[in-house]
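1. I'll drop the sequence and a predicted model, then ask my questions.
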Amino acid sequence: MKERKELKLILKNKLITPVYQPIVDLKDGSVFAYEALSRGPKNSCLERPDKLFAIADKENVSWELDYLCRSMAIEYAKDKLGSCKLFLNVDAKIMYDEKFHQGSTAEFLKKCDLSPNSIVFEISEKTTINDYKSFCSVLNNYQCQNYKIAIDDVGSGYSGLNLLAQISPQFIKIDIGLVKDIDKNYIGKSIVKALASFAHAANIKIIAEGIERPEEIDILIELGIDYGQGFYLGKPKPEIELIAENIKYHIVKLHKEKENFRTNTLLNMTIGEIASCQTTFSAETQGQVIIDYLNSMQEPLDVIIVENEIPIGLLNHNIFFQQLATKYGIALYSNRPIKLLMKKNPLIIDYKTSIEETAAQALNRDTKHTYDSIIIVKHNKYYGTVTIKKLLEVTTKLELNRARHANPLTGLPGNNVIEWTLAHHLKTPAPFAIIYVDIDNFKVYNDIYGFEAGDNILIATAKLLHQAAIKNNNKFFLGHIGGDDFIIFIPVEKIEDVCNWIIEEFDKEVPNFYSSTHRQRKYIIAKNRSGEVEKFPLMTISLAVLKVENKIGLTSTILASKAAAIKKECKTIHESAFVVRECCDKVLETDSREN
């Protein structure tokens, strides 16, 4: 009785408090959307939303409560959303209600000067759906009106996967249970990785819910998850707020680290760099206007449909003219809006996405749309278009570049790029240091364990050196000279920290590549270069460091000669060590670590 009375007061006096939780773009830390949640009167028996909606369902007023929550959420957010989307939770049972079909949300949006394109209906996988055919028909109807659909709690049960199989949502939200402690849960990480792969192949954006720790963010970014949501990024609050700058910085920093390896292998070009801006049209543009436009073009173009600068559809020129070529095609479409024929869920890519990642998503589309142009956006607004022909041309060039200039085993820049980078450093006034990296006793290991095991050592060393770059804000260049020789260009102030870290990590990891017998002995018995049997210690790492400040008259040949002398001295220490010298050959510092 008390709860029923409280519910009536809430509905009568609109005693609902909307709260908004940010959904964050894991590429740049910007807020992509807000999820609107509802709270009952503070300290009342119906403050909690689960209790509030359960009583409303019991009293048969679910529609009234749902509409009140939805309208208040939109009303409070209308002037603060900007280009962000608004996620609205909708009970599946409500969507069957005739009142929901009557366009009440559309009318309210119109009053608030918002478009359906800014609204995402979020359907929970935990919701019981009895008639999938009717329910999917309702969802498809809303998608046709430019509303977006998100399936919530994917991974918590069977129904969400069933929904995904029958509709084409724009978003899926991974269940909290899979995200929690994902950095410690290998199985959960594997499931999320599989979901991400599926979603990207299907052109569905994926959102991770329940993020509470920075370590979880690290793994989600590594797995390529598009968006994140959770208390770590921002709690639900009555006011629409941006995320904290330190969290945004953390996300940006992680992405820079992730991209560093790609940059080192000459794959740093983004899709935005090859995009071409073209004329766009509204969804209400008549077919004849499009016909005239396409006929005036020297080359066939796909038509991009936008609303308030935000892409909402694409019309493939071949499909369009095929439709016009049917018996009543001209009569049907020449004087009707182009939205009747446009594809409402085209491939839309952020301008900062790599060429390689874009190509993967483009080629994973269904066969009918494989050759559709790719729409490029910046801050969610139309930025340009890339045709498949252009994408293939650039991809081919990049692959040839990578093959030509990168080491085939590690993927790191090879000698040509090393030479170019060194020449660039010698032309700039800033001092820098060159670290020549050499693995001691590698040849013996390679002879005993075989070439494949030797290759694994080189790959592991490349990754370790890459991690050193990450730990130092990527402020150095890493290249692979060949064999067990690597090179690093680094700011002089970073020398000691980087060298100490490399030695510590190498000495920690290298025993894992030996058999238990060799680990216990700490040596291998093998023949030396003279054919005599000898004991060889486990591999160590030598770092010959050359500080370059006065660059007058210096060439790569002079530097290589000086580096060889430092490397020779470093190897006499017989354990992992680094030796630092200036070009004047004065020994500045020697350090080593016990094996």
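-> Yep, it's here.

2. switch to C-alpha atoms for all contacts and neighbour counts from now on
-> Will do.

3. quick one: the strands in the stretch 401-550 of the chain?
-> 432-440, 477-482, 485-490, 523-527, 533-537, 540-548 (DSSP state E, counting those that start in this stretch).

4. so can I have CSV of these showing mean neighbour count and distance to residue 22?
-> Converted to CSV, those look like this (neighbours: other C-alpha atoms under 10 Å; distance: least, C-alpha to C-alpha, whole Å):
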stretch, mean neighbour count, distance to residue 22
strand 432-440, 22, 42
strand 477-482, 22, 36
strand 485-490, 21, 38
strand 523-527, 16, 56
strand 533-537, 14, 55
strand 540-548, 27, 46
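
5. one more structure, for comparison:
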Amino acid sequence: MLKKLNQDYRNEFFGILLNKSISTNFQPIISLVNGEIIGYEALTRGPEDSPLHYPDRLFEAAKRYNKVWELDLLCRITAIERAKDVIGDKFLFINIDADIIKDPEFKKGFTKEYLKAYNISPKSIIFEITEHTAITDYKSFKNVIENYRSQGYRVAVDDAGDGYAGLRMLSEIRPNFIKIDMELIRNIDKDMLKRELLKSIQRFVEATNLKIIAEGIETYDELRTLIDIGIEYGQGYYIQRPSPSFIKLNEDVMETIIKINNTKSLLRANSRNLRIGDYCRMDKALQDFETASKADELFKANTNLQGIVVMKDQKAVGLIMRNQFYQHLSADKEKEEGTFYSSNLHEFMDSNPLMVEAEELLSNVCRRALSRDENQVYDYVIINDRGYYKGVIPFGGLMDALLGIINY
């Protein structure tokens, strides 16, 4: 049976290669300053009904059957043919395995004459170097990269921040673009350590004239945090999912980006009169009739989440902080009662948390937050808009905002 599965797998791969039955989706990379599309990343897909639909499986099969070069060439040709009428004033980001780019055959497929047939300038092509294969000879690899760069091609390093190998590649080849690993972007609005790390990278690129592209932006709060930090470019499902066609950016997304940037500019100009609502994070809240098991699910789904707002009729009525929640749970287990998971949230929530209106001055909120009892200083502050729940700001967010005032 296993032998038959392996044979079917092999036949599937070679059938795809023979019939050139791959497709290319394109995901826009945009400016986080004005929402304009600067380029597209080409993403290869196998047939939809195939076990080799996703690129990681497709290239895994290519490596197994020693056909990486053939598959890579097919992917590249397909992407360029599809994008030839779009790129020019836009970049085309093409994923390149670190091993492939050193192959002499690769050079033949990326001569100026080859691109000229599609009326494409090398300046429109960005090699997105992926770490599928470990680089053993950085000196030779760097020479190859410099050769392409001298012809007008540009280089991006994918998954920067994903371990030592990615950082070394960054320092060795000095790319034009650094693509930040999506794991660093995920929930960055809720993780101060991630924010500080990205701020450090941002300071580095500002000093070295490189450009950052944040990958995997999936929420409004992630987008806003990246813009606040000063990240220039981004891509992700919140902006636009990969598509086989080149569609215009959703107007709502563009308006959101412009609005966030305008707000940021106003805050800089009026740093002494900042309103707490401008720093609001729109966390999901739970209803007061829900049980502790629901809060447990939410905390476990997001390890960076430190608090949950409890609502009733669209109004915040309480707050559950992670440490207090699990203290209740531990006490319940020690008593061997086993009733905590089924208890309603209002039975153990803090029914008198610090709640403020969105129009209140940031400086005033900071004073009120710091004047709380010591065991509540780090609790979330709940932000309301005319009495209705709007969002939260964690203690770290308050300190970030306060430091922003000082630095302005």
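-> Perfect, I can see it now. Keep in mind that what you see is a predicted model, and the values were worked out from it rather than measured.

6. hmm, back to that, nearest to residue 167 of the first structure, out of the strands of the stretch 401-550 of the first structure?
-> With C-alpha to C-alpha as the criterion, residue 167 of the first structure lies closest to strand 477-482 of those, at 46.4 Å.

7. what range does the closest one cover in the second structure?
-> Under TM-score structural alignment, strand 477-482 of the first structure corresponds to no residues of the second structure.

8. neighbouring contacts of stretch 3-23 of the first structure?
-> Outside stretch 3-23 of the first structure, the residues that touch it by C-alpha atoms under 8 Å, 6 or more residues apart in numbering are 31-41, 45-46, 52, 55-56, 59, 64-65, 68-69, 72-73, 76, 207, 227-230, 233-243.

9. which part of the second structure matches it?
-> Going by TM-score structural alignment, stretch 3-23 of the first structure sits over residues 9-29 in the second structure.

10. repeat for stretch 60-77 of the first structure
-> Going by TM-score structural alignment: stretch 60-77 of the first structure matches residues 66-83.

11. and for stretch 569-589 of the first structure?
-> So stretch 569-589 of the first structure is aligned with nothing, judged by TM-score structural alignment.

12. for the stretch 151-300 of the first structure, which segments count as strands?
-> Under DSSP E, counting those that start in this stretch, the stretch 151-300 of the first structure gives strands at 171-174, 205-208, 227-228, 280-281.

13. mind putting the ones you listed into JSON lines with distance to residue 99 of the first structure?
-> As requested, those are arranged in JSON lines below (distance: least, C-alpha to C-alpha, whole Å):
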{"stretch": "strand 171-174", "distance to residue 99 of the first structure": "25"}
{"stretch": "strand 205-208", "distance to residue 99 of the first structure": "30"}
{"stretch": "strand 227-228", "distance to residue 99 of the first structure": "33"}
{"stretch": "strand 280-281", "distance to residue 99 of the first structure": "33"}
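
14. looking at those strands, which is closest to residue 331 of the first structure?
-> strand 280-281 (20.8 Å).

15. need the contact partners of the closest one.
-> So strand 280-281 of the first structure is contacted by 303-306 (C-alpha under 8 Å, 6+ apart).

16. which one among those gets closest to residue 153 of the first structure?
-> Out of those, the member with the shortest distance to residue 153 of the first structure (by C-alpha to C-alpha) is residue 306, at 30.5 Å.

17. are we agreed that the closest one is in a strand?
-> Yes: Residue 306 of the first structure forms part of a strand when assessed by DSSP: H, G, I helix; E, B strand; the rest coil.

18. now the helices: where do they sit in the stretch 251-400 of the second structure?
-> Assigned by DSSP state H, counting those that start in this stretch, the helices in the stretch 251-400 of the second structure fall at 251-269, 292-301, 322-335, 362-370, 395-407.
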